[in-house]
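S.K.: got a structure for you, letters missing:
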């Protein structure tokens, strides 16, 4: 009896164990997408895909140069909706598009200015296959052009773009790697403005899009990070330049590794020095003062003097103090430039309104009815800069050179 019962149980369980990968797909039936771009033309969505060519990568050695075939191919489709454009890809693509490795999404400036991003986010957040960690970027020109540029050091351009963003975030604090899920969260937050970095081509884009570019010792064009796009709601409202975006980084407590260039004195702007930020901390607190909100900002930064052409004795404490004061003024200039631009754009990429909402809900409700709420805020800066060391030498090399008569 027990034996029959055991056989019955095994008969019921075994089919579940032997199902295998019921939804598996063969690799040679897929087109692996590494990057996607979105443009608009004649009231239609134009979606471009950067597809990896596996056999080309397999036969190449080194950074993608020397092969007889491009490691990637680009093709575009269009439709009245993004989904229709994607489906129309099946009319010309010999293989099914596979988006699990899609790490880059590039959006055209005019698309996000005029159409907004809600439909784009709605589409890319729905499929199980789509990556929520893909990086979102903006471009002021045709987005698909960026997918065509070949990078000798990387076989796949999408991977090269990802490395550019990562390097920018680690070494330039004003650059942020905005992932799709984080971008969607910022867009959905009524008390904060979303920001997305710009990606652009510098040089001759057409020359760098041919296979000969991989065999040249000098690039005809490079992909580089540019300005910072600022949103209000789900639409792009403007750009912040480098100095302005650095101010946002200071106010947002996102400065990690940054070089500050400053003059030796107010009277002499030709001789410059470099201060490397090693540690930085920013605390922002909204405080009610006489019925208005004062945003008190306290920034403390520590770092090293990496380079100087100033003729001064760095062993003297008063000299170091003077340099720290000069660096402080440089940081203030960047923050004030950012604050001015934020009020011009009527956008809040720092999240001041979010802080006020948590501390003073009633004030937040009142400000939410204002057409330009940032105009009603005051900014109070308290910055402390410390030069911890001057690396291997205390006196500038300039001091060793006697002036010629």
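M.R.: Sure, I can see it. What you are looking at is a predicted structure, and each value in this text was computed from that prediction instead of being measured.
S.K.: Could you use CA atoms for every contact and neighbour count after this?
M.R.: Noted.
S.K.: Surely residue 193 forms part of a helix?
M.R.: No: going by DSSP: H, G, I helix; E, B strand; the rest coil, the assignment for residue 193 is coil, not a helix.
S.K.: residue ranges for the helices of the stretch 1-150 of the chain, please.
M.R.: Per DSSP state H, counting those that start in this stretch, the stretch 1-150 of the chain carries helices over the ranges 2-17, 54-59, 82-88, 109-114, 118-124, 143-148.
S.K.: list the contacts for residue 60?
M.R.: Residues near residue 60 by C-alpha atoms under 8 Å, 6 or more residues apart in numbering: 66, 67.
S.K.: list the buried ones in stretch 95-110?
M.R.: Of the residues in stretch 95-110, 97, 98, 99, 102, 103, 104, 105, 106, 107, 108, 109, 110 count as buried by neighbour count, 16 or more other C-alpha atoms under 10 Å.
S.K.: And stretch 187-195, by the same measure?
M.R.: Neighbour-count burial for stretch 187-195 [16+ other C-alpha under 10 Å]: 187, 191, 192, 193, 194, 195.
S.K.: distance of the third one from residue 232?
M.R.: So that's residue 192. Separation of residue 192 from residue 232 (C-alpha to C-alpha, to the nearest Å) stands at 8 Å.
S.K.: Below is structure B, check it against A:
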């Protein structure tokens, strides 16, 4: 009898386990969701305008299809809060919005200048949002216009923007990727302000939202990453140009690779590829004043030689080119710091570095750092350049 009872108990326990594993109470079917890849945030007529770029699954599928519809749909809604705007979308959207695959946020410049604290608060309260979603600023325009763009190569504009941002950050200095996690860290740190890459439309914009935009060899409207937006607390206050942006990425240790052109004659240049760059910031206290020391070490290759009178096999020539590279790097850094000091926004983190290295000095001045101390901060530069490769042809004889 006891054996039968034990068998029954074991069977019931097994059935209970199977029932517990047979489903998920919170599951949502794919055909019940709208998958959002990009979100645009703007300020319009005293309200938040939220644009959701949603995937049309049948248009991006590898299975045969009609191809009459665009690969994405843009849903828009307004509200006094971001939550209200998002919820009011249900009045026209056939499915529930799903943020689990969100790739990129685009914030219009007008809203960015007003402040992005509402966006941050809303993002942190949503457990579906990914903290690795990237953030970019629509320079001089609305975010919604960028999400309407038909782009070549990638069928979805946000994928095109994301891949371009990642590639540009690795190969071209004036861009830097910032995700929600980076955003939260910067805004939670005393002595370091936020800096975000800008993006804008270029070319004739009449066909931007039409499929005709990608039916020619060169699209009439394209996007381009341009400049770095400088924030103070949560508000956009100014922009770095290309040279200043290069200086920022170099000082902050975000530069991976870029190009430098050294003049060697009339309309002729030596092309330099920067293959690696490392930087360190050290803060010192001299006569009661903080002083920054920036160490930048660069390795480079020669990739273009337009002037045949430049002898690349002469060690003295290489040394001279190294010195010229150092001048360019320092000029970029100086221009970047000068602009940031003018804007009174420490985007380099000199203040946070001072707090780590000299905490007793930092604590009393922490609240006045941007306004009173950073604008007059003395900076010393220690730049090294090392040319490693001359190319396989060295002194070519083709001209």
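M.R.: All right, it came through fine. These figures come from a predicted structure and were not determined experimentally.
S.K.: one step back: which of the helices of the stretch 1-150 of structure 1 sits most buried?
M.R.: Among these, helix 143-148 has the highest mean neighbour count (mean count of other C-alpha atoms under 10 Å), at a mean of 23.
S.K.: what's the offset of that one from the middle of its chain?
M.R.: In terms of C-alpha atoms, centre = their mean, to the nearest Å, the centre of helix 143-148 of structure 1 is found 17 Å from the chain centre.
S.K.: likewise stretch 112-123 of structure 1?
M.R.: 18 Å.
S.K.: contacting residues around that stretch?
M.R.: Identification of contacts with stretch 112-123 of structure 1 by C-alpha under 8 Å, 6+ apart yields 82, 83, 180, 184, 234, 235, 236, 237.
S.K.: what's the overlap in contacts for residue 192 and residue 232 of structure 1?
M.R.: Contact criterion C-alpha under 8 Å, 6+ apart; residues shared by residue 192 of structure 1 and residue 232: residue 347.
S.K.: And residue 329 of structure 2? What does it align with in structure 1?
M.R.: Aligned counterpart of residue 329 of structure 2 in structure 1: residue 331 (TM-score structural alignment).
S.K.: Show me the strands in structure 2, by range?
M.R.: Along structure 2, the stretches classed as strands by DSSP state E are 33-44, 47-55, 72-79, 96-98, 104-108, 134-138, 195-203, 221-232, 235-240, 258-265, 268-286, 289-305, 378-389.
S.K.: The longest helix along structure 1 to strand 292-308, inter-axis angle?
M.R.: For structure 1, the longest helix by residue count, based on DSSP state H, is helix 317-345. When axes from the mean of the first three to the mean of the last three C-alpha atoms, to 10 degrees is applied, the directions of helix 317-345 of structure 1 and strand 292-308 differ by 130 degrees.
S.K.: how far apart are helix 317-345 of structure 1 and its match in structure 2?
M.R.: By mean C-alpha distance after the TM-score superposition for structure 1, the fitted helix 317-345 of structure 1 averages 0.8 Å away from its aligned residues in structure 2.
S.K.: quick one, that helix and strand 272-289 angle?
M.R.: For helix 317-345 of structure 1 against strand 272-289, the angle by the same axes, to 10 degrees is 60 degrees.
S.K.: counting contacts, what elements does helix 317-345 of structure 1 pack onto?
M.R.: If you count contacts as 3 or more C-alpha pairs under 8 Å, 6 or more residues apart in numbering; DSSP states H and E, helix 317-345 of structure 1 packs onto strand 235-240, helix 242-251, strand 258-263, strand 377-389.
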